[in-house]
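Undergrad: sequence? don't have it. structure:
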């Protein structure tokens, strides 16, 4: 029995290129060992963090990432044949895995109860990006009614949810994205109070006009100069949730640290808190987050958009396009 996997064939230099990846075939055993399951990928996730994490891989390693997979064969009663899993199997079509050896939301867990929602949502709003937005917004930004919250990369898988969660909490939300079409989507579909194209907007002027009393909380997905300007406009005791730094990921010189402007004066004299967040710190509350997000979708409180790429072999293309900002909402690949 064969499987295909997409491996890293070159180190990234700036934005990843198609030739940085290769498809390899691999033989799998025909007979499972006790406790093992054979899974077939149905949906594969592509996310910004993979750009940074790829530096930890060896050339020839399969690219990392979550997938929704179907159990084709099973010698593990907890995961019967025909059931679905959400698993950190990477960019691989078929995988043999022994759940009892390495079990949990970091590696493999049972498909959530989707209540009729698309399976692909388990890689987005009802999955890791959803919980990143849910816990990052509620536990780090700590929104209160009438707060003003700024969200960067607001049309992405995480940012689009953060803004909607903040709206549910009664906040005024300013979202920034990279195209006029995304700005229109944020305003008309997701009902952000204000949305702007960061490529054409004058950020200090926008913040002075639309957050005239200052910014209470900032959900940061991009880092860099954008974050510097938001920090200067924050209120005393403002909160910054540091989730990502997309603006630094495609640096062409990996030997040098990403140097960005930083407003020490605001941080110190306004007593601003900046807190990094990684979603697995809330692993013990995993289903609390995704079940609430699922229910908000069903109640019409959260709108979900996906950018779907068809075909396993096109996963690198989906990844590159996502890093270029061509996706709206969650980027996924239908295998």
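TA: Received it, and whenever you're ready, just let me know what you need. All figures in this text were calculated on a predicted structure; none of them were measured in a lab. Numbering: from 1, shown residues only.

Undergrad: all contacts plus neighbour counts: C-alpha atoms, from now on.
TA: Fine.

Undergrad: can you get me a residue count around the closest residue to residue 130 other than its chain neighbours?
TA: Excluding its sequence neighbours, the residue lying closest to residue 130 (CA to CA, 6 or more residues apart in numbering) is residue 124, at 5.7 Å. As a burial measure, residue 124 scores 26 neighbours (other CA atoms under 10 Å).

Undergrad: residue 124 is in contact with residue 330, isn't it?
TA: Yes - with contact defined as CA atoms under 8 Å, residue 124 counts as touching residue 330 (5.9 Å).

Undergrad: ok, which stretches of the stretch 151-300 of the chain are helices?
TA: 159-168, 180-188, 203-210, 224-232, 246-249, 264-269, 286-298 (DSSP state H, counting those that start in this stretch).

Undergrad: tell me the secondary structure at the residue nearest in space to the middle of the chain.
TA: Residue closest to the average C-alpha location in the chain (CA atoms, centre = their mean): residue 129, at 4.1 Å. Classification of residue 129 by DSSP: H, G, I helix; E, B strand; the rest coil places it in helix.

Undergrad: which one is it nearest to, not counting chain neighbours?
TA: Counting by CA to CA, 6+ apart, the nearest residue to residue 129 once its immediate chain neighbours are dropped is residue 158, at 5.4 Å.

Undergrad: OK, contacts around that neighbour?
TA: 129, 130, 132, 133, 329, 330 (CA atoms under 8 Å, 6 or more residues apart in numbering).

Undergrad: can you put the residues you listed in a markdown table and add distance to residue 78?
TA: Formatted as a markdown table, those follow (distance: CA to CA, whole Å):
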| residue | distance to residue 78 |
| --- | --- |
| 129 | 26 |
| 130 | 25 |
| 132 | 27 |
| 133 | 30 |
| 329 | 33 |
| 330 | 29 |
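
Undergrad: ok, so of these, who is nearest residue 236?
TA: Set against residue 236, the nearest of the contacts of residue 158 by CA to CA is residue 133 (23.6 Å).

Undergrad: put this beside the first:
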């Protein structure tokens, strides 16, 4: 915007957190603020020399929003751990797809479409653009950049291909397989010629894993009294690759079923996010017995591979080789309900909140 132009000021509706979240989120943990306004220009402040002003289009609801630090009570070593996703009377923070309204950054200009870490509000001033990627492929749904072509897609790609080093014909197990990451890991594995089993929390999701996403088998973990026995039933020869999204009792059961030289990519542990005292894991010696490599990973460490990732996944999407499910709600005011539904397992795909379509 030209410096002499009159700066337009508009309403900036926001979803704020009432306090830090210490349990499973409920809608009353969040509230809608309709009184905030914002000027549609990047300020001339010293800390805004490379800032950009975004109009948020799509917001992502993700499990990690509960899994990382929710109060600023200690120093953290990673970028995402330094982000407070729920802070008292502040907009919720999360990944989203946005349009640049104004920019002082040389790599972003007004009109550009981007994805990265933004806030749950109509407009956001971004002073640190480190986490943002310009969207060049606009012949696929923009909402995909909250999922399959954004952080969850990169997570699936990095964990499966880079951490697990898969080989054709291997036996792959994916927990929380209906999630935004798990559904992609399973399909990547099938495209590579692996045998794939996933677990989910309802029969409906199990049916979708097998009939829509192409998993060889799937089961409802809630109906299995003995998880180790269930895994033995589906993997009589053992598991080569486990994509870990759950932790706790599921991880303990998997450790009893890993094959020699198996690999475990630790993406998350959603079963533990709401415990103040995490559950212990008792079968770790099986890592030694079977020479299993278990490795945690942090997706921003792999963002330099994003162009390579797009070269693989965009053709898969266009050719119909990958199926992707979204659970989309319209309106920022419906964001809290969507987030709560995710943590209760009632989402029907990647949870996305539409703030604006353009």
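TA: Alright, I've got the coordinates. Not measured: the values here are computed from a predicted model.

Undergrad: any idea what the TM-score is?
TA: For these two chains in superposition, a TM-score of 0.91 is obtained (TM-score structural alignment, normalised by the length of structure 1); 325 aligned residues with a CA RMSD of 1.8 Å.

Undergrad: one step back: between residue 124 and residue 330 of structure 1, which contacts overlap?
TA: residue 157.

Undergrad: tell me how far the alignment partner in structure 2 of residue 240 of structure 1 lies from residue 224 of structure 2.
TA: Residue pairing (TM-score structural alignment): residue 240 of structure 1 is matched to residue 264 of structure 2. Distance of residue 264 of structure 2 to residue 224 of structure 2, given as CA to CA, to the nearest Å: 22 Å.

Undergrad: neighbour count winner among the two?
TA: Using other CA under 10 Å as the criterion, residue 264 of structure 2 and residue 224 rank with residue 264 on top: 27 against 12.

Undergrad: which residues touch that one?
TA: Applying CA under 8 Å, 6+ apart to residue 264 of structure 2 gives the contacts 164, 241, 242, 243, 244, 292, 293, 294, 295.

Undergrad: now do residue 248 of structure 1
TA: 222, 223, 224, 258.

Undergrad: with respect to residue 182 of structure 1, which of those residues is nearest?
TA: Once CA to CA is applied, the member of the contacts of residue 248 of structure 1 that ends up nearest residue 182 of structure 1 is residue 222, at 16.2 Å.

Undergrad: how about the closest one, what's its match in structure 2?
TA: Residue 222 of structure 1 maps onto residue 246 in structure 2, by TM-score structural alignment.

Undergrad: now its match: closest residue in space that isn't a chain neighbour?
TA: In space, residue 246 of structure 2 is closest to residue 269, 4.0 Å off (CA to CA, 6+ apart).

Undergrad: could you see which of the contacts of residue 158 of structure 1 carry over to structure 2?
TA: Mapping the contacts of residue 158 of structure 1 onto structure 2 (both residues aligned by TM-score structural alignment, their matches' CA atoms under 8 Å) leaves 129, 130, 132, 133 still in contact.

Undergrad: pick the one among the residues you listed closest to residue 294 of structure 1.
TA: Nearest member of these to residue 294 of structure 1, counting by CA to CA, is residue 130, at 9.4 Å.

Undergrad: give the contact list for the closest one.
TA: Going by CA under 8 Å, 6+ apart, the list of residues near residue 130 of structure 1 reads 124, 157, 158, 161, 289, 290, 293.

Undergrad: greatest separation within those: which pair is it?
TA: Farthest-apart pair in the contacts of residue 130 of structure 1 is 157 and 289; separation 15.3 Å (CA to CA).

Undergrad: which one of those two has more residues nearby?
TA: Legend: neighbour count by other CA under 10 Å for residue 157 of structure 1 and residue 289, higher for residue 157 (28 against 21).

Undergrad: the aligned partner of that one in structure 2 and residue 329 of structure 2: what is the separation?
TA: Matched across to structure 2, residue 157 of structure 1 falls on residue 180, judged by TM-score structural alignment. Separation of residue 180 of structure 2 from residue 329 of structure 2 (CA to CA) stands at 16 Å.

Undergrad: so what's residue 215 of structure 2 up against?
TA: 186, 187, 190, 195, 196, 197, 198, 209.

Undergrad: one more time with 10 Å, if that's ok
TA: 173-174, 177, 183, 186-187, 189-190, 194-198, 206-209 (CA atoms under 10 Å, 6 or more residues apart in numbering).

Undergrad: derive a ChimeraX selection command for the buried subset of the residues you listed.
TA: Entered in ChimeraX, the line below selects the buried ones among the contacts of residue 215 of structure 2, by 16 or more other CA atoms under 10 Å:
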select :173,174,177,183,186,187,189,190,194,195,196,197,198,206,207,208,209
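
Undergrad: measure stretch 194-207 of structure 2 end to end?
TA: 19 Å.
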